[in-house]
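*Asks:* Could you work out the structure for the sequence below:
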Amino acid sequence: MVIKILRDFTKRMFSMFFTSKKEIALGFYGPPNAGKCVTPDTEIVLHDGRIVSIGELFREYSEEIDFSEDKEVYVDIRKDNLIVPSLDPRSLKIVPKRASHIYAQKYNGKIIEIITRSGRKIKATPNHPLLRVSDEGVKFIRSGDLQIGNCIGITKSLSLISSLTIPQITTDVNFEINGKMIKAKSKFHNPKSITIPSYVDEDFVSFVAYVLSESHHGRNKIIFSNTDPLMLSHFQYLAKKLFNLDSILRINKNVPQIEVYSKTLNDWLSESVNMTPQLSGNKEIPSLLMGLSDNISSVLLRRLFDCEGYVPKTVRERGAEIEFSSKSRRFVEQVQILLNRFGIVGKFKKKEIKGQYYYRLLIGGSDNHRLFRDKIGFQLKKKSDRLDNLCEAGLKRNRFYLPIMNLLENIRKKENKTQGEFYLDSKHISRMVRDNRISYHRLGEMARKSNNEVIKTLAGSDNVWDDIISVTEKDYDGFVFDLTIEDNHTFIVSNGIIAHNTSLANRICKDWTGEEIGKVSKVAHETRSVQFKEEVEIKYKEKSLKFKLVDTPGIATKVDYEDFMKQKMKKKQAQRRAKEATQGIVEAIKWLDDMDAVIVVIDATENPYSQVNITIVGNLVARDIPVLVVANKVDLKKANIKKVEAAFPDYDVVGISAKYGKNMDEFYESVFNLAKKA
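*Replies:* All right, here's what the predicted structure looks like:
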């Protein structure tokens, strides 16, 4: 097993000492933390409003790297200051954080596909952790250990940041510029000059919303079709006010439409706003509009829902949900991200109509309906009246629940309170305990009167918990990717799922800090075979290093199948896993012949003698392999580095804190010394 951060640190040191020397083979023995990756089509939300697949993101930052199928690559991107929204797993608040590294590797194995009840989906390697809530609290759990019925974190409150300034045309390559007037250059035509806005305001986002939702957007024209006279006249008004363009009203198959012809407008939208003509299945909101203020975002959403939204006539129709639909999945996910600004969470559904697939965002629950009415609303009276009916219909307040009743019952008993005192009333408590779920509304009411930090944190979180309805394994042979996010080690997928990351930054991954939040897996001996990389390349501060790396299984003193049964595995499966883990330890010992140096990672809060197999220690001594012992978690009161030093009297021991970055300078010096001995 391997801690990737230690691998990263050591690579940096070796890049200084061994650039002209033979490749170094470095073995890592210690706690598990490897192979945490997602597939290249996984789309990541960036703080500036962009949504980029992680495969594209890697290519953007690794253009100068020769990346073949046989390599594993880490790229240091700290100087690029890439900021992403990241959930703090302690406070459960989403904050902007810097991405420090991006990672790729060739992977041949199983991919876990997880689908939630709200229609969110992610594909990841079995070791990739997701945030789960249960009676044990909030923890990161390996995708391979998640089961149907488990609840994972998705975003509820998310605010991105965009500039109100529209990028201006500064060259005359494609345009003739005359003050605030521009005209597209053309060999065969003489396009009309238009005015261009300098800032994003309510008028501009209204125009963009009309174009995205109800318009045919071609190279030289925009045709807006709608049956509502007020919306038609508003579109005409905006074309004239924003761009000084006249429009034409026509009737096409009994549907009124406003036509605006301007090559200059469409060229400017493409160049300055990144809004190019697209087929309906490829439409997306320009990133410039994804992080605006609440009032402007509200107008953008109102116009979109006025055009593409649906509100049922009666509360029983279609499950009484507000619906937004499009042929573009990206477009629908962007609308959900914008709704997150106001705490609104919907569910995704895919529907086939006459051989065409449409993506639907369904907003249910009276809490969501009231938030939508109060924060966004409809301009169209018919839809506004229907929304009022939904809000007063007495529907379920929220479609999401928390499966934490046993946890809450333990807190209640410690506080020595009756159920009526703790839950504020005695209604439905037996059913809540039986079904193991509590509503957000009730938990929020409890948090207002409770001093318990667990209750307050869960009730005030920027996420909700979505239960898994499908977990499937699929064979995969291709590239997988990951990001390292500083401090929080989480990033957000475009559909709202909160994912953990590979830890390659300034400290050891939080997975091994001993906190309640942050463990990757409860399952012992999870890596059960040696993983061998013939050629690893890392780019760091304009230096490039290639070397051999061997990831080894854990080195526990014993492997008991009952350890696996404690994780609710069946006896037969537990025995098989124990056998695999034992074989892995034997294999790890064999690989010592090929090691130039070894780092052994020890939990300083536990008995060191129970963490390291005596056979491996004996083999290290016999082979005279340079060893560095790293005692982690020295920030905790239970930590006892003297015990670790006593257990390894012949080796250098360095104590560090993964959580707080304590003693990292000493760690660097120790790795320098280890490299010299290799």
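
*Asks:* can we go C-alpha only for contacts and neighbour counts from here?
*Replies:* OK.

*Asks:* mind listing what the closest residue to S439 other than its chain neighbours touches?
*Replies:* Closest residue in space to S439, ignoring its immediate chain neighbours: Y401 at 4.9 Å, by C-alpha to C-alpha, 6 or more residues apart in numbering. By C-alpha atoms under 8 Å, 6 or more residues apart in numbering, the residues touching Y401 are 437-440, 464-466.

*Asks:* how close does Y401 sit to G444?
*Replies:* 12 Å (C-alpha to C-alpha, to the nearest Å).

*Asks:* among the contacts of Y401, which are in strands?
*Replies:* Counting by DSSP state E, the contacts of Y401 place 438-439, 464-466 in strands.

*Asks:* count of neighbours near the nearest residue to I468 once chain neighbours are set aside?
*Replies:* Once flanking residues are discounted, I468 sits nearest to T116: 4.2 Å by C-alpha to C-alpha, 6+ apart. A total of 24 residues lie near T116 under the criterion other C-alpha atoms under 10 Å.

*Asks:* Before we compare anything, build this one as well:
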Amino acid sequence: ECLVEPPLRTADDGSRYYLMPPQSYALGITVETFKMPRNVTGIAMGKCLTRDARIIDAATGDVISIADFAADGEVVAYKDGRLGKQGALGVVSQGEKQVFVVKTRLGHTLKATSNHPFLTVTGWRELQELSVGSRIAAARNIPVFGRDELPDWEAAMLGLMIAEGQCDTPGSSPCFTTADEALADEALRQCGGVGIGSVLTYNGRYGYRLANRVGRGGIATKNRATQWLKGHRLNVGSLKKFVPPCVFRAPKRSVALFLRALFSGDGSIYSLNSNRAHLQVGLEYCSSSERLARDVQHLLLRFGIVSKLREKWTLKSPTFIVQVLRSADIKTFLDEIGFLPGSAKDLKARNVIRPVLETRQHNQRRLYDTIPAEFWTTLKAEAQALHTTLYASGLHVRNRKDVTYLELQKFIALYPESKLAQHLESDIIWDEVVSVESGGVEEVFDICVPQAQNFVANNLIVHNSTYARVGLLVNTTPLEAGWTGRLVVELANLAALPLRVYVNEGIGQIVFFESDEDCAVSYEDRGGKYQGQTGLTYSRL
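*Replies:* This next block holds a predicted model:
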């Protein structure tokens, strides 16, 4: 009943289009006629991401699988130099397809089909066009927080237990281990009273247990701390720890309290080189859980803090390290998050690190934080449009070297009316591709963001994963070896509004696969019922 024959109309500019009603399906036919060789197959397909691609539900602040995104929700997307909330339509599974894994220097990873576009400084480029060394857009600042209230005690206790807690203790009480008295005092304060209603009992050197009461005897009851951890699904070992959804959905203040407790436990702040003038400072968070490390890296981006995720192998298992490298980002962390007052890390930050940061210029960026060399062409064109030259602006073109932000700042200072000013304070950073590898065959999903036509997935900026820009889906359609004819594809308008599909406009893409040998039986050999079709043909059952 949803199959329609959209009326053909003519726009004011003379272009012709078919008007598809909301929530409808139609059949379309290609302009091209195909004659498939016996050793080649093809598939008309949309550009898609795998289930483990994590996107931001901007309406709640939660980070979820793309497969779990609700229809007519909000995502985070890039527009005019900023990342912000954008409306999105529903998600549709496109079946199983060959995918590839993209990894970047900052540690971001994403699995996508070969034709999925990523944002580069010169525009959108498909994954298959990227190579090692390519620069793609990643999030620098994701200013999105939730609205669900999270009590202060719970935000702090979650951070402490994820960092220093032994949460999976069947038949026993959860443990908390620390040599820092300030952390032990904080855990003791948050456990009782308005907190879980537990007590912190000493359990040997640096060890504490979260018990219902001190001593033995009395009526046996379920451990309240254990029940609390189970409520957040945190009754797991260290390899499986993660940031619970209530933190992602919490307001900025609660997220800061959580990160403060977390970094006070498993975080570290350090300095290298005893000469204060050349003192190198660093901030890290270490975990044996990759998911937890990626969660922390993402939460830091909500405060505008860029970090690098690296993997370091020990004798038995890997450790995942979130590194904050820029002095400006470390200062932002200390200003907006910090460490628990009186803790060892807080004392070091106040007495050693902060005095150094206060005397430094924070507009300088590290080597990886530059604009790709292709941007010189854009700069030249902008200078010409402003009736000047880069040389007259005091810039020396280095076509094989990246453009620094100081060079761009110098140009904008002379020509503040330049449209390139948005690049100075942009919410994206140009990350570098370090590998592209086959990821096998997985189920993939489409999502549509009508206005911005892009969204953030795994902290990377990717294009609308459907070919349509306002809700149009192109159904996956095979082209078998030996088939000849014009291809008929199914189109679906998922939008709540009518949709224009313009005549002779590209709406789909076909990927061809060539074999080393001819097929044993071709579509022509078996007399396929759609062989030689020249017009729009309905299903022949």
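
*Asks:* For the ones in strands among the contacts of Y401 of structure 1, pick the one with the most neighbours.
*Replies:* Ranked by the number of neighbours (other C-alpha under 10 Å), these place D466 first, at 27 neighbours.

*Asks:* Whatever residue of structure 1 lines up with R224 of structure 2: helix or strand, and which one exactly?
*Replies:* By TM-score structural alignment, R224 of structure 2 lines up with T264 in structure 1. Applying DSSP states H and E as the criterion places T264 of structure 1 in helix 263-272.

*Asks:* That helix - contacts with which helices or strands?
*Replies:* Packing partners of helix 263-272 of structure 1 (3 or more C-alpha pairs under 8 Å, 6 or more residues apart in numbering; DSSP states H and E): strand 181-184.

*Asks:* can you tell me what part of structure 2 the strand it packs on aligns to?
*Replies:* Using TM-score structural alignment, strand 181-184 of structure 1 pairs with nothing in structure 2.

*Asks:* residue range for the next helix or strand after that strand in structure 2?
*Replies:* Using DSSP H and E, the helix or strand that directly follows strand 181-184 of structure 1 along the chain is strand 194-195. Alignment of strand 194-195 of structure 1 against structure 2: no match, by TM-score structural alignment.

*Asks:* Other residues contacting the helix or strand just after strand 194-195 of structure 1?
*Replies:* Next along the chain after strand 194-195 of structure 1, taking DSSP H and E as the criterion, comes helix 202-214. Contacts to helix 202-214 of structure 1, defined as C-alpha under 8 Å, 6+ apart, come from residues 217, 222, 224-226, 235, 238-239, 242, 283-285, 289, 296, 299-301, 303-304, 307-308.

*Asks:* biggest helix in structure 2 by residues?
*Replies:* Taking DSSP state H as the criterion, structure 2 has its longest helix at helix 252-266.

*Asks:* Run the angle between the following helix or strand past that helix and helix 152-164 for me.
*Replies:* Following helix 252-266 of structure 2 in sequence order, the next helix or strand is strand 267-272 (DSSP H and E). If you take axes from the mean of the first three to the mean of the last three C-alpha atoms, to 10 degrees, strand 267-272 of structure 2 sits at 60 degrees to helix 152-164.

*Asks:* for whichever helix or strand comes after strand 267-272 of structure 2, packing partners?
*Replies:* Moving toward the C-terminus from strand 267-272 of structure 2, the next helix or strand (DSSP H and E) is strand 280-287. Packing partners of strand 280-287 of structure 2 (3+ C-alpha pairs under 8 Å, 6+ apart): helix 252-266, strand 267-272, helix 290-301, strand 318-324, helix 327-336.

*Asks:* which of these sits most buried?
*Replies:* Of all these, helix 252-266 has the most neighbours on average by mean count of other C-alpha atoms under 10 Å, namely a mean of 24.

*Asks:* Show me what that helix is packed up against.
*Replies:* The contact analysis (3+ C-alpha pairs under 8 Å, 6+ apart) places helix 252-266 of structure 2 against helix 152-164, helix 245-248, strand 280-287.

*Asks:* Kind regards, and thank you for your time.
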